[in-house]
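Colleague: here is a sequence together with a model predicted from it:
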Amino acid sequence: MGNASPCPTPMTASKSISAYSGDLLANLMEYRNAVGALQYLCNIRLDINFSIGKLSQFLSQPTTEHWKAMQRVLRYLRGTIHYGIHIKPAYTLDLAAFSNANWASCPDDRRFVGGYYVFLGNSLVTWSSKKQAVVSRSSCELKYRSLANTASELNWIKSLLTELSLRLKNIPTIWCDNTNAAALAANPVHHARTKHIEIDVHFVRDQVLSKLLKVQYVPTEFQLVDCLTKPLHHSRFWFLRDKLGVTVAPVK
């Protein structure tokens, strides 16, 4: 794949990948070795995190369609081989996170993929894209589960900064594009209909009431986590990639 033509995105947005599409590969180890190698690259290339997470679900029985999707990731990396995360200077070290989830995104079991980004100052410091182990019955429920995961990550980062004697001047903020989830964090007015997510509701709400966390609404077009939860068209993908600080590394 060293001389392959580049692709604009690591995964096509026009077709969802299923575990049952295509024919079983003759050489299973070739696919597994490629996925295993690219998992290490996800530590510095967040733009392929969702794609590799998706392809990792088919390690037991990879097919020809899965191998084509793997080749597309390699073609994308071929065209962006000099890209990396830009660590930017900042006058204040505020914590801010973006949380999102894609409802019933998996065509096989209808489980959702949740993800988050955490910024320290102007720089991205941690991120996650993970398929959840439960099936959510509403978009509000899955957004709230994703909020709880993001809040746990923020608590860990705050404890780490405390050990380093770095104090935050402002309350950490989580940006979510679901108005119901943001309202539920401050006031559980729909408590009777959200008993099945009661633990996550109380965990996040306790953080908000204790003024240790803020949950704010952000319009969907400015939700940066979309590239961690679903495949996107190239224009949207490039826009989010630029906002996250994944750019061409300067030549020395």
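Modeller: Received the coordinates, thanks. Numbers count the residues shown, from 1 in each chain.

Colleague: from here on, just use CA atoms for contacts and neighbour counts.
Modeller: Noted.

Colleague: count the neighbours of Leu142 for me.
Modeller: Neighbourhood size, Leu142 [other CA atoms under 10 Å]: 26.

Colleague: putting a second one here so we can go through both:
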Amino acid sequence: MEAPPGFTQDFKEKEVCRLKKSLYGLKQSPRAWFGRFTLAMRKYGYKQSNSDHTLFLKRRNGLITCLIIYVDDMIITGNDKGEMEQLRQNLFAEFEMKDLGRLKYFLGIDVLRSKQGIFICQKKYILDLLAETGMMDCKPIETPMMTNHKLHMEIKAKLADKERYQRLVGKLIYLSHTRPDIAYVVGVVSQFMHEPQAAHMEAVIRIIRYLKGTSNHGVLYKSNGNLEIQAYTDADWAGDKGNRRSTSGYFTLVGGNLVTWRSKKQKVVALSSAEAEFRGIARGLAEILWINKLLTELGLPPKGTSRMMCDNKAAIQISENPVQHDRTKHVEIDRHFIKEKLEAGIIELPFVQSEDQLADILTKAVNGRIFNHCLGKLSFGDPTTQLEGEC
């Protein structure tokens, strides 16, 4: 690199600087930084998690300390106060950094604490998005997308601003980290990033209008005295009007708290509704196994069988029946994968009707377990009584 201003008089002709720190401006900068940080954490006696490589764990005298890092922002937690203080001192000596105290704001996520539990939301992120799009004074809307939408690539349709569309959808994808209610609709609009049309842009604007009226929504985490793992899976058969692929989704709860959720269009066309549900069960099962592994590494191994709710009897029967069916040849690997975990007692597949499943989800929402209005209006009162009137 060339010598910076003020040092040129000490350099001879054709002499340059040799760069020793590869932190900024290079493609391998993140890899170099994370490798350097990992070596430091191992030197302090921390073990890198196999479930999440950005998570570092250390056990001492029956206590545990956890550190999770995203680029150069990190969170330290645990029940070993002495080790946490020692880790801070080690990091200060090794790197140039500062302690911001108790976690309040992290990567655009607000963290609020009350007697009910810990509430996370992205209100500031939503307000910044509304200001950027000039929609601070827009009229809110009650739903993020029309029921039975028919979004697809139309022939010779009017095109939208591609750059603006990609920027808005990218922000919505990050926003869905604390907003499971928009996970499906964001997954739909993100399918048209390569060539957005006017109808797709209108769908994105509708999502932003929905966020205008629900900027205080987020996820509440509370202690319910158990770590029981539950999962709900569902799929729509041939829901995509363009290529007739199905969309499957799931969300998982640990101890009654919502921890992961996903909505994703399947890679192949399902020949029946049972097949679409079956593929959704396989993806939900993979998520349960990952959560089991992560809890085990944290020293909290699951004690019982995880329950995965499904509303399709045919998919459950295929999973439990050991007889080879001709109609399941193309999903044979998924079938054996699910059957193996059923026989091992890792999961069970109770049948739940769609209406009962929805009622159960709404009950948990009203009780403040999944969604809640934050920042004064509802989150710090009794959510059950206060939400009854609004519902």
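Modeller: All right, it came through fine. Just so you know, these numbers come straight off a predicted model, no measurement behind them.

Colleague: quick check: TM-score for this pair?
Modeller: The TM-score (TM-score structural alignment, normalised by the length of structure 1) is 0.89; 239 aligned residues with a CA RMSD of 1.9 Å.

Colleague: matching residues in structure 1 for stretch 272-282 of structure 2?
Modeller: Mapping stretch 272-282 of structure 2 onto structure 1 (TM-score structural alignment) gives residues 138-148.

Colleague: same check, this time on stretch 91-109 of structure 2
Modeller: Using TM-score structural alignment, there is no partner range for stretch 91-109 of structure 2 in structure 1.

Colleague: end to end, how far does that stretch reach?
Modeller: Stretch 91-109 of structure 2 has an end-to-end distance of 24 Å (criterion: CA to CA, to the nearest Å).

Colleague: same check on stretch 84-101 of structure 1?
Modeller: End-to-end distance (CA to CA), stretch 84-101 of structure 1: 25 Å.

Colleague: stretch 120-139 of structure 1 now?
Modeller: 28 Å.

Colleague: and the gap between the residue lying closest to Lys243 of structure 1 once chain neighbours are set aside and Thr80 of structure 1?
Modeller: Of all residues not flanking Lys243 of structure 1 in the chain, Leu224 sits nearest, at 7.6 Å (CA to CA, 6 or more residues apart in numbering). Distance, Leu224 of structure 1 to Thr80 of structure 1, using CA to CA: 20 Å.

Colleague: does the residue nearest to Lys243 of structure 1 touch Leu244 like I think?
Modeller: Yes: assessed by CA atoms under 8 Å, Leu224 of structure 1 is found in contact with Leu244 at 7.5 Å.

Colleague: which one of those two has more residues nearby?
Modeller: Neighbour totals were compared for Leu224 of structure 1 and Leu244, and Leu224 leads with 23 against 20 (other CA under 10 Å).

Colleague: got the contact list for the match of stretch 272-282 of structure 2?
Modeller: 99-101, 103, 112, 114-116, 136, 174, 176, 178, 180-181, 194, 197, 200-201, 203-204 (CA atoms under 8 Å, 6 or more residues apart in numbering).

Colleague: out of those residues, which are buried?
Modeller: Neighbour-count burial (16 or more other CA atoms under 10 Å) applied to these gives 99-101, 103, 112, 114-116, 136, 174, 176, 178, 180-181, 194, 197, 200-201, 204.

Colleague: aligned to Gly225 of structure 2, what sits in structure 1?
Modeller: Under TM-score structural alignment, Gly225 of structure 2 pairs with Tyr91 in structure 1.

Colleague: for that match, which non-adjacent residue is closest in space?
Modeller: The shortest distance from Tyr91 of structure 1 to any non-neighbouring residue, by CA to CA, 6+ apart, is to Gly121 (7.7 Å).

Colleague: separation between that neighbour and Leu28 of structure 1?
Modeller: With CA to CA as the criterion, Gly121 of structure 1 and Leu28 of structure 1 are 43 Å apart.

Colleague: cool, and Arg45 of structure 1?
Modeller: Taking CA to CA, one finds Arg45 of structure 1 at 25 Å from Leu28 of structure 1.

Colleague: and what of Ile87 of structure 1?
Modeller: As for Ile87 of structure 1, its distance to Leu28 of structure 1 is 38 Å (criterion: CA to CA).

Colleague: the stretch 51-200 of structure 2: strands as residue ranges?
Modeller: Taking DSSP state E, counting those that start in this stretch to define them, one finds strands in the stretch 51-200 of structure 2 at 55-60, 63-70, 73-78, 105-106, 109-113, 118-121.

Colleague: again but with the stretch 151-252 of structure 1, I slipped
Modeller: For the stretch 151-252 of structure 1, the strands defined by DSSP E, counting those that start in this stretch occupy 173-176, 214-217, 246-248.

Colleague: okay, now Thr385 of structure 2: neighbour count?
Modeller: By other CA under 10 Å, 12 other residues sit near Thr385 of structure 2.

Colleague: sorry, that was for Lys341 of structure 2
Modeller: 15.

Colleague: sorry, back to before: which residue in structure 2 lines up with the residue nearest to Tyr91 of structure 1?
Modeller: Checking with TM-score structural alignment, Gly121 of structure 1 has Gly255 as its match.

Colleague: ok, now which ones touch that match?
Modeller: 223-229.

Colleague: how about the nearest residue to Gln39 of structure 1, chain neighbours excluded?
Modeller: In space, Gln39 of structure 1 is closest to Ile52, 6.7 Å off (CA to CA, 6+ apart).

Colleague: map the one you found onto structure 2.
Modeller: The equivalent of Ile52 of structure 1 in structure 2 is Val186 (alignment by TM-score structural alignment).
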